[in-house]
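Asks: Build me a model from this:
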Amino acid sequence: FRGLIVDILWMRADKLKEEGQFFDALQVAKWITTLQPRFAAVWEFHAWNMAYNISVAIPATQPEQRWRWVKNGYELLRDEGIPLNPKSIALYRELGRIFQHKMGGVSDDAHEYYKLQFAEEIGPLLASADNGLERNDNRYLEALIATPNEWSAISGDPNVAPLIQALRAADDKFAGDAGFVKNYLSLRQNPQRFKPEAGAVIEAYRGTPALKRFDLFAKNYQLRYEWKMDPAMMVRIGDKYGPTDFADPNRHYPMDWRHPDSHAIYWAVKALDVAILQKDREMTSHEVNTDRMVLHSLQNLFRYGQILITQGPPDPNTGAPGSKDIFLGPDLRFFNSYNSAYLAVEAKYGTDRGRSEAYDNGYRNMLKNALLSFYQSGLRNEALAIYKKLQSRYAFDEFKVPLEQYVRFRLKEELESIGFEDAKEQIMMLLINGYRLYALHEDDAAAGNERFAQEVWDAYFKEFGDTTRIDLPPMPVLRYYAIGQFLNSDAYPLYIREALLERIRIERPELLKQLEQTAGQLRQEMEQRQKTQTQ
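Replies: Next comes the predicted model:
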């Protein structure tokens, strides 16, 4: 009888969706998950309805409301659907898709807001200043793995217990065990929300083993129980898919877990782990698409895996923090990880001609795009190595010409069908290589890169200038981001980066002034947005 009711409700939910009555469909989906919690398809529908349909039913002028529904969608799968259906590959994949497409993509007008909010929420859990461990340090996650998982273990630690008792005495918000960790993390980020005595406790314990240990515990606890993420698995994924060192391709850096595509890979790998454990399994479309998700996310991280968050000055009247902006730029360090992942997938589906051909087309396109990115960044040896892969693997006429001739052809081809990510990637690579060339006193070549970057920007805006959702920043802003990325990239020797700063300081003071003006304009724009939001 219950199954019959569920069937009727399921048809009703589908009809409501087709009619655009998304909120009504939401309620029906809730009924179904209550009646049949192990009906995986309805959890998938329920989450998709919230993250995609309901979110975009809200005006783009209310990004915080849109974000709430996107977040509701992925939290529903993560916190309820998957725990009740732990063997459903489809649910893991759908969760990864929300991260990859809805949050990591550009199809939603509020996509930058989603990216910023997500990065800001998880960011504080990815480093420990008390322990001197940074986000990009493998030792941080290793320290979390070595930290207790349970409240009873840390509260019973005689070295940490006095800190816990001091916080309880300082503020009633720490009175009970429930919510203690969340309140501690909030105190470290926003001390003004708590009594001054609570902040005084932190100051009194700063630098002590007790605070160092509890800080690691709190972040480990929050990652495990709130975000449902295992630090050991985060290390495993970083060791396999993380960005590589240009000097040593076998050395992987940690994933940037502020990036939605890193989370897409995490949940895709969870799905593949489930698939492997299934007895007498056949490779279903769910598994094929999950493998594809990993490859697509690695491509995305290659194209825009570097995250830069800028913040405007505090409000002069209230002292409130300035508004923030997020910019995602290319991270060429992901190429080796992508290439290794593709070759593993190719071996997995090697006897399946249809699947292997589909993957192969994507691989060839990625190699072509990566070649261009490396070449435009001035990393000719890396570009040449990729070109040799293309030549040895594909007997196509386009790969039978010299590298420079092929690059010219590809640039022409790109400009004729330029898209947002292509434009941003090309402009950033051209500008970064221009700075490298200028540091090496190759002034004519540097100027050529600058001119071509401007041509790409002009070509994009000629085609898409009225599409605000995927609007590129102005060229001065892109220059500002590009020089920051160049100066912080270990792909270029330190002496070259230092030479650039010295040349700009001595020979191009006007460029330094322009960069300072751009930084000032960005701050002013943030201030203006902040005023608008508070009106």
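
Asks: switch to C-alpha atoms for all contacts and neighbour counts from now on
Replies: Will do.

Asks: where does Thr147 fall, helix, sheet strand or coil?
Replies: Secondary structure, DSSP: H, G, I helix; E, B strand; the rest coil: Thr147 is coil.

Asks: For it, list the residues it contacts.
Replies: Thr147 makes contacts with 213, 216-217, 220, as judged by CA atoms under 8 Å, 6 or more residues apart in numbering.

Asks: Mind doing that once more with 10 Å?
Replies: 141, 153-154, 213-214, 216-221 (CA atoms under 10 Å, 6 or more residues apart in numbering).

Asks: With Ile496 instead?
Replies: Per CA under 10 Å, 6+ apart, neighbours of Ile496: 435-440, 486-487, 502.

Asks: circling back to that earlier point, going through the contacts of Thr147, which ones are buried?
Replies: Among those, those scoring as buried are 141, 154, 213-214, 216-221 (criterion: 16 or more other CA atoms under 10 Å).

Asks: Dump those residues into TSV; add secondary structure and distance to Gly238 as well.
Replies: Below are these laid out as TSV (DSSP: H, G, I helix; E, B strand; the rest coil; distance: CA to CA, whole Å):
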residue	secondary structure	distance to Gly238
Leu141	helix	10
Ile154	helix	27
Arg213	helix	24
Phe214	helix	25
Leu216	helix	19
Phe217	helix	21
Ala218	helix	22
Lys219	helix	18
Asn220	helix	17
Tyr221	helix	20
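
Asks: Now show me the structure for the sequence below, then we'll compare the two:
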Amino acid sequence: MNRFRDTIICSVCVLIAAGFFFVAGRQLDAINAQRHDMKLIINQPLENAPPSLAFATVAMGAFRGLVVDILWMRADKLKDEGKFFDAKQLAEWISILQPRFATVWEFHAWNMAYNISVAIPASQPAQRWQWVRNGYELLRDKGIPYNPKALLLYRELARIFQHKIGAISDDAHKYYKIQFAREIGPIVGRATDEDFVRAMTAPTTWDALLLDPNMAEFTESLQEADPAFTEGEAFVKSYMALRENPARFAPDANSVIEDYMRSETLYSFGVFARAYLLKKIWKMDVGFMHEMNVKFGPINFEDPNIVLSLDWRHPDVHALYWASLGLKLGADEEGRELSSTEVNTDRIIIHSLQNLFRYGKIHFYTVQYYPTLEDGTESTEPRYMTDAFLRPDLRMFDRYNDAAKALLKKYEGDDGRVDSLGTGYRNMLKNAILSFYQARLTGQAARIYKILQDTFPRPEFTVPLEEFARNRFLEEIRETFGIHDAREQIESLLKESYYLFAIHSDDEAYGRQELATQLHDFYMAEYGDEETRRVDLPPMTELHLLSMQSFLEDQNYPPYLKENYLARMKLQQPEAFEVFQQWMEEQQAGKISSTPPPEK
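Replies: Sure, this is the predicted structure:
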């Protein structure tokens, strides 16, 4: 009897267990889908992984997750204690054990670019820059290749470019901008969009390049001329260095370049070299760069159908690229929930376009200074350093405006986010109206004022354009006069003064220049920093030269007006005219390079 009862109980238990297994099996597909969505799948093989990483990801088996959890908790504790160098080592171990753990790549890069870099004194900007570069290279070269659809990593990479390098919060931000432009400038400094289009069809490998007999002959000539020209990446880097600094190479190498000067072969190899380095070193796709030019490139006011290239030396352009690429890779997920990461990535795009409008033109110039010696006295021997100045690019407004409207439409129904985005959009419209108005582009200013009135119907926006611009100018001076406002206001006032001088309104012209000087002096007295030069403006002489160039290149001013200005300047201000003429000749001769000059 007892045996029969035990048999029944065992049978029932087996049936119940079988039922549980059946129900659990029915849930397996849903669980696997969630694991995939949360990127917890670790059994997929890593492509192009180094042997140490490939071994670590399989050797520890089921215990790997436990070890990663312990290391991550320890790294988080070290971060809270301010022990950033120790946390860096743990983050490296975690990234080896769990390369698809996107959060650790984000933390690791942020720790290097922000925490470790600022632990180094601002008097050692080169060491600071090395850690900032380590941060973005880690994400670009390792984190993203192992996690190609992790939007979090694209957002963090874009944030480093926009905030750490492009903004002014770090005392060494000018040094970062100079070094960044010095590294990428030889590749993209003078590239047009046509160059990017041509690069899309260029060979993608060294072997493919040599299939062209003309290219094979050209490369062999350089290899015979100088042993620095080997093959592949080393050859391409030597070629770029030769074009930037011919004195570093044998005279025969320069002779080869002269023999091929203005030939299709030399141009085609230059296109290949730039595309090769962009892909190999910078991990950038020239096809997507062309898409960025088409979508976000500056507007040609004379012919909007002409595609102008973005300035790829500018950190905000790289923020725009990586944020857009991250969103593009995630856009194929239909019905996806708009996470906070996606919202913040969208904001980076909007802020990058706004930054490019406010200071999208970048200029490098040499500054003479007298360093302080160890005994506290000032040296009598001058030294020279490179400085950077960023100024407004009004051609970027329509790109910003289109993106802002698209973003507001994307988040329709989310009142909180729409209100926040709308506030930023309204403030940007107000700033843009003033910028265009002071540049005497009253037609553009009136058009933007109409957008402001239609989008945000408020009593303060019903006054005439002239009154609105005056009120906005006074508001900025009193409340929000920072470096970006200073740049815009001073250049706009100087350009307006040249216009007035050209039409013989001399009193008004000198009044505008005096106001620009007063704004410069006011800003430097209030915000200038002699020790770090973090938010300093260039001298007024340099600002005059830049603004004159901007005035003469502005298609919105008719040619006869510019001719009047130059003729009057040559007659009444011969010394200033001679300085400007020499400065322009140096630019046209390439002495003022698209790449910052080396330190002296």
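
Asks: where does the TM-score land?
Replies: Here the superposed chains carry a TM-score of 0.89, computed using TM-score structural alignment, normalised by the length of the first structure; 510 aligned residues with a CA RMSD of 2.5 Å.

Asks: List just the nearest of the contacts of Ile496 of the first structure to Pro243 of the first structure.
Replies: Phe486 (16.4 Å; CA to CA).

Asks: Counterpart of that closest one over in the second structure?
Replies: Correspondence of Phe486 of the first structure to the second structure, assessed by TM-score structural alignment: Phe551.

Asks: Excluding chain neighbours, what is closest to that match?
Replies: Once flanking residues are discounted, Phe551 of the second structure sits nearest to Lys495: 5.7 Å by CA to CA, 6 or more residues apart in numbering.

Asks: Spit out the contact partners of the alignment partner in the first structure of that neighbour.
Replies: Aligning on TM-score structural alignment places Lys495 of the second structure opposite Ile432 in the first structure. Listed by CA under 10 Å, 6+ apart, the contact set of Ile432 of the first structure reads 376-378, 426, 438, 446, 449-450, 479, 481-487, 489.

Asks: could you flag which of those are buried?
Replies: 376-378, 426, 438, 446, 449-450, 479, 481-483, 485-487, 489.

Asks: mind checking which helix or strand the aligned partner of Gly448 of the first structure in the second structure is in?
Replies: The equivalent of Gly448 of the first structure in the second structure is Gly511 (alignment by TM-score structural alignment). Following DSSP states H and E, one finds Gly511 of the second structure within helix 506-527.

Asks: mean deviation of that helix from the first structure?
Replies: Taken over the aligned residues, the distance from helix 506-527 of the second structure to the first structure averages 2.5 Å (mean CA distance after the TM-score superposition for the first structure).

Asks: How are the strands of the stretch 301-450 of the first structure distributed by residue range?
Replies: Assigned by DSSP state E, counting those that start in this stretch, the strands in the stretch 301-450 of the first structure fall at 306-311, 324-329.

Asks: tilt between the first one and strand 324-329?
Replies: This means strand 306-311 of the first structure. Relative orientation of strand 306-311 of the first structure versus strand 324-329 (axes from the mean of the first three to the mean of the last three CA atoms, to 10 degrees): 160 degrees.

Asks: how far does the top helix by length along the second structure sit from the chain's center?
Replies: Criterion DSSP state H: the longest helix present in the second structure is helix 2-37. Distance of helix 2-37 of the second structure from the chain centroid (CA atoms, centre = their mean, to the nearest Å) equals 56 Å.

Asks: Quick check: Thr341 of the second structure touching Arg159?
Replies: No. The pair Thr341 of the second structure / Arg159 is not scored as a contact, 11.8 Å apart, by CA atoms under 10 Å.

Asks: Between these two, which is the more surrounded one?
Replies: The residue with more neighbours, out of Thr341 of the second structure and Arg159, is Arg159; 27 against 15, by other CA atoms under 10 Å.

Asks: mind checking which helix or strand the more buried one is in?
Replies: Per DSSP H and E: helix 151-159 holds Arg159 of the second structure.
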